[in-house]
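Visitor: Everything below, folded, please.
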Amino acid sequence: MKKIAIIGSGAAGMFAAYRLLQQSTVPKFRITIIDTGRDVEKRRCVRQLGGKDCVRCDPCHILCGVGGAGTFSSGILNLHPKIGGDWSEFCESDRHAQKLIDYVDETFLKFGAPIEKYTPSQQVKDDLCLKAAGAGIHLIPINQRLMGTENTPDVITKMKDYLQDRGVKFELHTEVENIHKDHLICSTRKNPSSKLEIPYDLCLGAPGRYGLHWMSQELEKLGVETQYDSLDIGVRVEVPSSIMKPICTLIRDPKFHIFTKTYDDFVRTFCTNHEGEVVQEVYENDLVGVNGISYIEEDLLTENSNFAFLVRIALTEPLEDTTAYGRSIASQFSILGGKKPIIQRLGDLRGGQRTTWKRLARSSVTPTLKHITPGDISMAMPHRIVTDILEGLDSLNKVIPGVNSKNTLLYAPEVKFSSKKVLTDKSLQTSQKGLYVAGDGAGLTRGIVGAAVTGVLVADGMLKEHF
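Guide: Here you go, the predicted model:
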């Protein structure tokens, strides 16, 4: 019986295990999923609204990090092959890609995801796309399902229980330190000095964005070929929910793609949380950043909406390491903000003024994240990226009037790190036979559905080649 080790219990790892079990009627393998069980409450649950405890603290502790970063934000499922990375290139056809998306969606439904799906009508698609085009913006209208921040932990718990009941072993609070050709060297939180060896015949590396830098280093040691990928960096924009309601009623999480006037850089909206909250996130090496969450239950909704506004950065010689570049920017923010995200009113940024607590109090938008430092984003963010953000919001204001108000709040930084993209075959097997990669940590995807699909592709590839 072959031993399969899966590094990471995010969407990629969980769906790989699930697919393996679904496609195999006779047990042919033993699956072990290893996850650091990092402090999810520290990364996602910094919620200090009036001193209230985070409604997700208990689920987070129960899950010990199972589910990955994406499922601890809003839990939005973007059901479109062109959203969430370039993973569709590994599919046989567009039809095959959509079939895999449907499979992922149906699986989430099986484990309790809400039945309601946001599907814009053809008239809405035509009208909004035309309006966006008039502003020089490309809008991608897609079908989406919102699991909701309060519901997603329950969905993941049910999936985890299903896997465990069928023999999958979870090694949580366990950190993989080294990947070798036939075994993993791990340490546990209970006994960090004692090393745990996990042998494998097949291994899937799916550590998510949190482990992407480590993953790159380990693959390089094994001689696996990689190449640098782009970086998305910018701010999280927060406005009154009334401003976003006209668009979010039609498309829950609108995907706007903009090329800026001065530099012709690519800027996009990402992870819109209508009537949601901004939350603190902690990156590798305790660098702080921001993200967003949104709920379905009415008593958890807020009067604000937020979305990420990200600039795509690709580097060439002499510095190609986008991860190092992104970390350097995040480090500056962590220093200036005193280990807190920086918040600035849009009007202050345009006017060259630092936002102070006094100026923030005059704003018509009350920040949903209280663990912040009012400041000047331009002190840490490169001029080119600041220019892209300002010009991008100018364009977006033509489609969403009011988003460019002086009272609009900007939180920084929001960074979507990308790993060195791992070069693989169609089954996502690396040049090291028996070693596969999937998800965001391998530089292949940028989101829950894409990560899950790559996990499914790995499972199918393993079954086809090794069983």
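
Visitor: can we go C-alpha only for contacts and neighbour counts from here?
Guide: OK.

Visitor: what residues are up against residue 252?
Guide: 118, 144, 272, 274 (CA atoms under 8 Å, 6 or more residues apart in numbering).

Visitor: That one in helix, strand or coil?
Guide: Three-state call for residue 252 (DSSP: H, G, I helix; E, B strand; the rest coil): coil.

Visitor: Would you check how far apart it and residue 203 are?
Guide: Separation of residue 252 from residue 203 (CA to CA, to the nearest Å) stands at 37 Å.

Visitor: Could you also give me the structure for this second sequence? I'd like to compare it with the first:
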Amino acid sequence: MSLKKHYDVAIIGGGIGGIMTAYRLVESNPQMKVLIMEKGHAIRQRHCPIVTGKVEKCIKCSSCAIMEGMAGAGAFSDGKYVISTEYGGWLTEFLEPQTVIHYIEQADEVLVKFGATTDRFMPNDDLKRLCLQHDLHMSQAQLKHLGTDSNFDTMRKLIEYLEDKVDIAVDTEATDVNKDTKEIHLIHKGEKDVITADKIIFAVGRVGSRFFSDWCEKNNIPLKNNQVDIGVRVELPAMVWDHFSKKIYEPKIWYRSKQYGDTTRMFCFNERGHVVTENTGGVLTVNGHSYRDQARKTENSNFALLSTIRFTEPFKKPIEYARYVASLANLICGGGVMVQRLGDLEIGRRSDESRIRKSTTRPTLHAVAGDLSLCMPKRQLDNIIETLHALDKIAPGTANYDTLLYGIECKYYSARPKCTEFQLDDCPGLYAIGDGAGFTRSLSQAAANGMYVADKILGK
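Guide: Next comes the predicted model:
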């Protein structure tokens, strides 16, 4: 596909935020010339060699099929769609809660149109009460579990619907944007090019957060650092958490440690799922997937357990800090990710291949057996161990000797730019949305953010 020299709206990033922006624009104004630029591959060409069984370990593809490509990192996520303002982002700092829910519901209607389930898990006060009895705090939401497979298929159908309504340029990297001339410098399938657009939207996602932050700093747009979460992916027998997952699907629980007073949170629960590797700019981290297809389910469930850090002056690079911790784990593992039994960690010895083979919890990811204490800061590791024992009180078996801990898992949120109604300050016609701009951290709020900005552009 050859690019036009000028567009009404150019969207940098093909994740759910950018896709929903484009969808709303062309549904409301079919004559509008809209471009989606995506650094990664087309959705039908996104094939991770680990997932397809070609290799056991990450081989660091030039474009990580898990993290990059049309539909963004969310394409291979567990497909949890959160219908709540209790968590999933910070849009309520900019919009009224009822407005956020309104757009979340509208985005859900679009996903259902392309095949997403209508089933919802509802809040459960009995489980919330159980948590409170042990000084654990559970966030509540209506929740839809699309499943990694069904979510991918839904996004594929939505993208195919858009293909003859907007220009979609994959394998296309925006390298710079001139905020005055609205020129976008890009590399399209290996060739340099320059286009212009009346409106430009940064919808870069987590993978593009460094690019966006660097661009803001270069253009003197003030940034506010957000939190960074560092921790592990926990894997254990699925039945340990069945009493939660069968009722609400995702137990999203936070705990304040007694030792430091820090917050550690359990989230991104994957019932009978798989632990997976992610490659973000050459740094390998872990995540989790879960499928709706019964044949692809495992005997284990997994979840993220991350300790939250908010840095103060003069430190201003929390994303680099998280990447450093993760890269240290990669270094120790010879370029891979690590797994350790909780019991080994607590008695101060590394797990080795022999000990992992003896584990009653069989790992779903081929990771390097090692010692998390050699790469994770003590404070965060103490928080994680304390929280696992707190969770064990509501789900006995969580803190078993053979509970597996994979590292490192990071969730870092881009520094948030100074803006008004998501339009960057002193940059008329330039907008930022979604996880990459530090406004959201979920499929639902990223989708809502995109639709809201589309309506602003349309003058609604």
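
Visitor: Residue 10 of structure 1 versus the closest residue to residue 157 of structure 1 other than its chain neighbours, what's the distance?
Guide: Of all residues not flanking residue 157 of structure 1 in the chain, residue 63 sits nearest, at 6.7 Å (CA to CA, 6 or more residues apart in numbering). Separation of residue 63 of structure 1 from residue 10 of structure 1 (CA to CA) stands at 11 Å.

Visitor: Kindly report the same for residue 122 of structure 1.
Guide: Taking CA to CA as the measure, residue 122 of structure 1 falls 34 Å from residue 10 of structure 1.

Visitor: more neighbours, these two?
Guide: Legend: neighbour count by other CA atoms under 10 Å for residue 122 of structure 1 and residue 10, higher for residue 10 (27 against 10).

Visitor: Now the more buried one: closest residue in space that isn't a chain neighbour?
Guide: Nearest residue to residue 10 of structure 1, sequence neighbours excluded (CA to CA, 6+ apart): residue 68, at 3.8 Å.

Visitor: Residue 155 of structure 2 too?
Guide: Leaving aside its chain neighbours, residue 155 of structure 2 sits nearest to residue 71 (6.3 Å; criterion: CA to CA, 6+ apart).

Visitor: Show me the strands in the stretch 201-350 of structure 1, by range?
Guide: Assigned by DSSP state E, counting those that start in this stretch, the stretch 201-350 of structure 1 shows strands spanning 202-205, 226-227, 231-240, 256-259, 266-273, 277-282, 288-293, 304-313, 342-345.

Visitor: Aligned against structure 2, show me the partner of the residue nearest to residue 10 of structure 1.
Guide: With TM-score structural alignment as the criterion, residue 68 of structure 1 lines up with residue 72 in structure 2.

Visitor: State the distance from that match to residue 370 of structure 2.
Guide: From residue 72 of structure 2 across to residue 370 of structure 2, the span is 31 Å (CA to CA).

Visitor: which SS state does residue 111 of structure 2 fall under?
Guide: Per three-state DSSP, the secondary structure class of residue 111 of structure 2 is helix.

Visitor: Check the burial of it by counting its neighbours.
Guide: Other residues near residue 111 of structure 2 number 20, with proximity taken as other CA under 10 Å.

Visitor: residue in structure 1 matching it?
Guide: In structure 1, the residue paired with residue 111 of structure 2 is residue 108, using TM-score structural alignment.

Visitor: Now its match. Nearest residue, chain neighbours left out?
Guide: Counting by CA to CA, 6+ apart, residue 155 is the residue found nearest to residue 108 of structure 1 once chain neighbours are left out, at 7.1 Å.

Visitor: in the helix or strand where that neighbour lies, what counts as buried?
Guide: Taking DSSP states H and E as the criterion, residue 155 of structure 1 maps to helix 152-165. Neighbour-count burial for helix 152-165 of structure 1, with 16 or more other CA atoms under 10 Å as criterion, is recorded at 152-157, 159-160, 163.

Visitor: And stretch 246-263 of structure 2, by the same measure?
Guide: Neighbour counts over stretch 246-263 of structure 2 (16+ other CA under 10 Å) mark 248-257, 262-263 as buried.

Visitor: Tabulate the residues you listed in CSV, adding columns for distance to residue 229 of structure 2.
Guide: Formatted as CSV, the buried residues of stretch 246-263 of structure 2 follow (distance: CA to CA, whole Å):
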residue, distance to residue 229 of structure 2
248, 24
249, 22
250, 19
251, 18
252, 15
253, 14
254, 13
255, 14
256, 14
257, 15
262, 11
263, 10
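
Visitor: Okay then, goodbye and thanks.
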